[in-house]
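1. quick one: sequence plus predicted model below, questions after.
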Amino acid sequence: MVFLNTSDVLEGKILVNHYTDISELKGQAKKTIQNGDILYSEIRPKNRRYAFVKNLSNPEDFVVSTKLMVLRKKSDDLDTDYLYYFLTSTEAINYLQSRAENRIGSFPQITFEVLKKLKIRLPSLNIQKKIAKILSDLDTKIELNNKINTELEQMVKTLYDYWFVQFDFPDANGKPYKSSGGEMVYNIVLKREIPKGWGVKQLQSCIKKIIDYRGRTPKKLDSDWSQNINDIIALSAKHVKGGKLVSLKEANRVDEKLYQKWMKEELQEGDILMTSEAPCGEFFYLIGETKYCLSQRLFAMRADLEVINNACLFYELSVGNGYSQIMGKVSGSTVFGIRQDELRTVNILIPPTSLQKAFQENVYPIYQRIRNNEKQNQELTQLRDWLLPMLMNGQVAVADAKEMVNEQLGMVVESPADNQLKLTDKDKKIRRKMLATYIINQSLNDTSFGKTKFEKLLHLIECHIVRGNYNQRYSVQAAGPYDGGFTKVFWNEVTKAKWFKIEEFGRLKRIMPAENHPKSLVDYGYLSEDLKLMINDFISEFKTTNYERPEIISTLYAVWNNRIIRKEMITDELLKKDFLEWDTQKERYKDRLDNALLWMRENGIIPDGWGNEIKRAKK
């Protein structure tokens, strides 16, 4: 069974999904759940330990603690999503927290008797659903931005690991340095081999200054915290976690007068924030907003750009050679931290200036996008938190709220067809090139990713996901649908620009990054973030397979779509017949077609007649 305690749920999400032997379950494991239930902790409501059970494939395998209330509606007059937003509103949580604190006991706790006496305004079921949909749209966009940021951060970490840990940065010939036999020398300080010509310096030689105001408080400066939520945020260690600023809503604030007294040295873009203790070793790369006040257990470092740039130093300290050294220098009896004199002795790997510059040029625009998404999430959260009680109390009309949300989300009023009509042939070619480039970059860590696999993924993604008229000219080829006119020009351009290269591993023509590969990562402005996530999910379905599976699916998709376009009868036998008649080489796949068709239906990869019929090319 999967056991859920109060610590296993947080702000709407279930955090664990690992199984425990029934004999090892705790005595508290007594409640079952089902989709549509709301899990709500009895202990300290302000900690927001709640979850909405939705789309869980195995709810019968879950058992929850007696300290989690399992709330299930008993009337069809109540929409569960509406109830969820009501119970998680600031007003409801504050009320329940106050009741918990008034309870006589060892810790603040509520019971179902307290919760069931809450009064909830119940408009018609239709209005409840509309209110929940408005709030859900905001939450969906917030979650989407979080997923996008996670992928962007992973992209940078992968590049850092490839260049500065594996040392496979592009050499003078555009080949991976270490894998291509680049000279390595043993470094006695790091006790490992590093590329010839690289250096190692202590952190104190890599930074201009450490900005540290940890001992300051408002009282010491004859002032007090501001109660104005629009004033300047005072950051402490609890607000830096996982490379992000968190829980800013609960952060203390300072007014401009106190800020000027406090921050004699103001932060600037590129500074690196680090927590000194409780916990030690959390980092934040300051890009975008810089007007913060530094308070408890937090300081900032400013790189000496003549030695190392901001991006390289940030990753060296937060995930690279420096991080393990920092953790090794942590000390303390009850609270673990690091002294600055110890921190300054951490050894930092110094790559050549040209490589540092190339890394920074890749990282900076990505982090700009990350910070923009974070800023948008703050704005969306503020709007949601303001709308929630106003909608629940009927103080804002549903139509007005929907208009506010649409405006905030920046929904496009033009239809996709209108946009397509405005594209020139040059625009279409660029968009298609960016799409193909994105597919490749998301697949470079796939050891079976070669030209054939790329061509079939391009066909499926263009026809099933993107569905944009970019002058595609697919025709019948032995391996499946193929657009030779575009593909040949594309490969000529990207190999000439040294974005990618083809290396032969037996029969596999594997696609690899070339000397100027970072230029292909900078910006894919023609693809929306939602579309990228859909593409990534689709690609992940094929990452553990060689070219054969995408070839089979791509060809089946094509013959199926052809029949829809021609308005012909469709049965599995006819689809298999068309597949085998596509080319004589397809005979080797005949025993795999039933499973392939089943897989396509299970995953919703079903054509609907979009695009043009794929025919044999004229000789």
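-> Nice, I can see it.
2. CA only for contacts and neighbour counts going forward, please
-> Noted.
3. name the residues of the longest helix seen in the chain that come out as buried.
-> Ordering each helix of the chain by length in residues (DSSP state H) puts helix 353-392 first. Under the neighbour-count criterion of 16 or more other Cα atoms under 10 Å, helix 353-392 has 355-357, 359-360, 362-364, 366-367, 369-374, 376-377, 380-381, 383-384, 387-389, 391-392 buried.
4. what about the residue lying closest to Arg99 once chain neighbours are set aside, distance to Leu68?
-> Distance criterion Cα to Cα, 6 or more residues apart in numbering; nearest residue to Arg99, sequence neighbours excluded, is Ile110 at 6.8 Å. Distance from Ile110 to Leu68, counting by Cα to Cα, to the nearest Å: 11 Å.
5. over to Arg99?
-> 17 Å.
6. kindly report the same for Gln395.
-> 32 Å.
7. and if you look at Lys422?
-> 55 Å.
8. between these two, which one's more packed in?
-> Using other Cα atoms under 10 Å as the criterion, Lys422 and Leu68 rank with Leu68 on top: 25 against 10.
9. give me the number of residues near the closest residue to that one other than its chain neighbours?
-> Leaving aside its sequence neighbours, Leu68 sits nearest to Ser41 (Cα to Cα, 6+ apart; 4.5 Å). By other Cα under 10 Å, the residues close to Ser41 number 27.
10. same question, Leu298
-> By other Cα under 10 Å, neighbour count at Leu298 equals 26.
11. contact partners for the residue nearest to it when sequence neighbours are not counted?
-> What sits nearest to Leu298 in space, not counting adjacent residues and going by Cα to Cα, 6+ apart, is Thr275, at 4.5 Å. Thr275 sits next to Ser236, Ala237, Val240, Gly281, Glu282, Phe283, Arg297, Leu298, Phe299 when contact means Cα atoms under 8 Å, 6 or more residues apart in numbering.
12. the structure to be compared is supplied as follows:
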Amino acid sequence: MTKLLDLCELIVDCEHKTAPKSSDGYPSIRTPNVGRGRLILDGVNRVDEDTYIKWTRRATPAENDLIIAREAPVGNVAIVRKGQKVCLGQRTVLVRPDPNKVDPEFLCYFLLGDYAQNSFLSAATGATVPHLNMSDIRGLSIPALPDRKKQRWIATTLAAYDDLIENNTRRIEILEEMARRLYEEWFVQYHFPGHEGVEFKESELGLIPEGWEVVALEKAVEINPKTKVERDGEKVFVPMGALSESGMVISGWEIKSGNSGAKFQNGDTLVARISPCLENGKTGFVDFLPANQPTACGSTEFIVLRSRSLCPEMVYCLSRSDRFREVAMKSMSGATGRQRVRVESLVGYPIAQPENELVAKYHAFAQPCFKEIRVLANKNANLRQQRDLLLPKLISGEIDVSDIPMPT
């Protein structure tokens, strides 16, 4: 046995205070940004140049460094990739493996394996939020490791899964960006096909195309529609944590009995109505319910939106628009930190209702994008499951890496 510190050039703690945020600049890695193997930069806090310099005085994270979450969740580990210029946020630890002693990528996956994770969890202390002490991280016992050649093979095999997941995630982002940009261009800027020959008229929203009309949101979108979900038996339940802050994909739903909470079906949009989830952008598109279970439940803190005269994809893009979110946030009331959107404030929210032909054209473009996003999200779920099944068996030597085909 050896200690983790013996395999590393340094292991340093983060600054024990909150870094001031900036609208742009360098990513500040907090525990939610430490994924299983890769950094999650979606929705990451950022810091300016001066803060970055101060927050990297102890050590500047570099390629092949590891970042460990000390809590929430305890023991998550990610590797810093080439070109990622980041600094440590609160409750994180920087680990710099000595490449002459251990393959950095292999060490990352080793620390995600059952042996290291069980050691981290058993060492974690704290009555309310379990956390790791620096002495427990530095003193983590490391058993005899395979030779460097086998380390590289294992790391390469597992990294192939993460690379595919990363590529699929990027494709998802591009597809959603295409749909949202076209929505913005056609229905906000009014640069739809043939707009050059269309007359515009005055309205309470300013100039809108002839043939369009300003309507209350409730006329175009059903808000919290009545949806029947059987009380008996187990069914899909979507918690708040299953919604993304920046994308449509809903993942991590649960299976529960009962039918309490918000109720919805495929094609609905879920919007967080509580602070700070709304401000953070938690929104999702329901597209994963099987034919034998067409309705489901979720958090009581969801607003459910269903298309009436638009199309489902337009409703989702509308819910992501700056103007809609601004109105929702301004309507919030309640105690500080637990404010909620007043749904009645959205009922009369004015929107420009396009002609049916243009709605159909947008639907014909956006629907295939949304369907492909769900296909890619399902592929990622399968890849993660395969990787997580392989990881402990490869690390422990139960499976010989030469017997494992690369994922495709």
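-> Thanks, I have the structure now. Just so it is clear, the structure is predicted and the values come from calculations on it, not from any experiment.
13. quick one on the thing from earlier: what's the closest of the contacts of Thr275 of the first structure to Gly36 of the first structure?
-> Val240 (33.7 Å; Cα to Cα).
14. and that closest one, how far is that from Val200 of the first structure?
-> Distance, Val240 of the first structure to Val200 of the first structure, using Cα to Cα: 28 Å.
15. helices along the second structure, start to end?
-> With DSSP H, the ranges of helices along the second structure come out as 49-55, 104-112, 114-123, 134-138, 148-187, 217-220, 312-320, 322-330, 344-347, 356-396.
16. quick check: Lys101 of the second structure vs Thr2 of the second structure, distance?
-> Taking Cα to Cα, one finds Lys101 of the second structure at 12 Å from Thr2 of the second structure.
17. next: Ala123 of the second structure.
-> 17 Å.
18. same check on Thr92 of the second structure?
-> 23 Å.
19. that older thread, which one of Val240 and Val200 of the first structure has more residues nearby?
-> Taking other Cα under 10 Å, Val240 of the first structure and Val200 do not tie; Val240 has more neighbours (22 against 17).
20. my guess is that one meets Phe283, correct?
-> Yes - Val240 of the first structure lies in contact with Phe283 (Cα atoms under 8 Å); the separation is 6.7 Å.
21. the second structure: which residue goes with the residue nearest to Leu298 of the first structure?
-> Under the alignment (TM-score structural alignment), Thr275 of the first structure pairs with Ala272 in the second structure.
22. quick one: its match and Glu326 of the second structure, what's the gap?
-> In this view, Ala272 of the second structure and Glu326 of the second structure are 13 Å apart by Cα to Cα.
23. where in the first structure does stretch 169-178 of the second structure fall?
-> Counting by TM-score structural alignment, stretch 169-178 of the second structure corresponds to 146-155 in the first structure.
24. tell me the contacts of the counterpart of Ala92 of the first structure in the second structure?
-> Aligned by TM-score structural alignment, Ala92 of the first structure pairs with Ala116 of the second structure. Neighbouring residues of Ala116 of the second structure by Cα under 8 Å, 6+ apart: Phe110, Leu140.
25. ok, Ala116 of the second structure to Glu71 of the second structure distance?
-> Taken as Cα to Cα, the span from Ala116 of the second structure to Glu71 of the second structure is 15 Å.
26. next: Ile165 of the second structure.
-> Ile165 of the second structure is 25 Å from Glu71 of the second structure, by Cα to Cα.
27. repeat for Phe324 of the second structure
-> For Phe324 of the second structure, the distance to Glu71 of the second structure (Cα to Cα) stands at 35 Å.
28. and if you look at Arg306 of the second structure?
-> Taking Cα to Cα as the measure, Arg306 of the second structure falls 38 Å from Glu71 of the second structure.
29. test my guess that Gln84 of the second structure contacts Asn64.
-> No - applying Cα under 8 Å, one finds Gln84 of the second structure not in contact with Asn64, separated by 10.1 Å.
30. neighbour count winner among these two?
-> For Gln84 of the second structure versus Asn64, neighbours defined as other Cα under 10 Å are more numerous around Asn64 (19 against 15).
31. what's the match for that one in the first structure?
-> Asn64 of the second structure maps onto Gly36 in the first structure, with residues paired by TM-score structural alignment.
32. what's near enough to touch that match?
-> Residues near Gly36 of the first structure by Cα under 8 Å, 6+ apart: Phe52, Val53, Lys54, Arg72, Thr80.
33. once you drop chain neighbours, what's closest to Gly298 of the second structure?
-> Closest residue to Gly298 of the second structure apart from its sequence neighbours, by Cα to Cα, 6+ apart: Val238 at 4.3 Å.
34. about what we covered before: Ile165 and Glu71 of the second structure: who's more crowded?
-> Glu71 (23 against 20).
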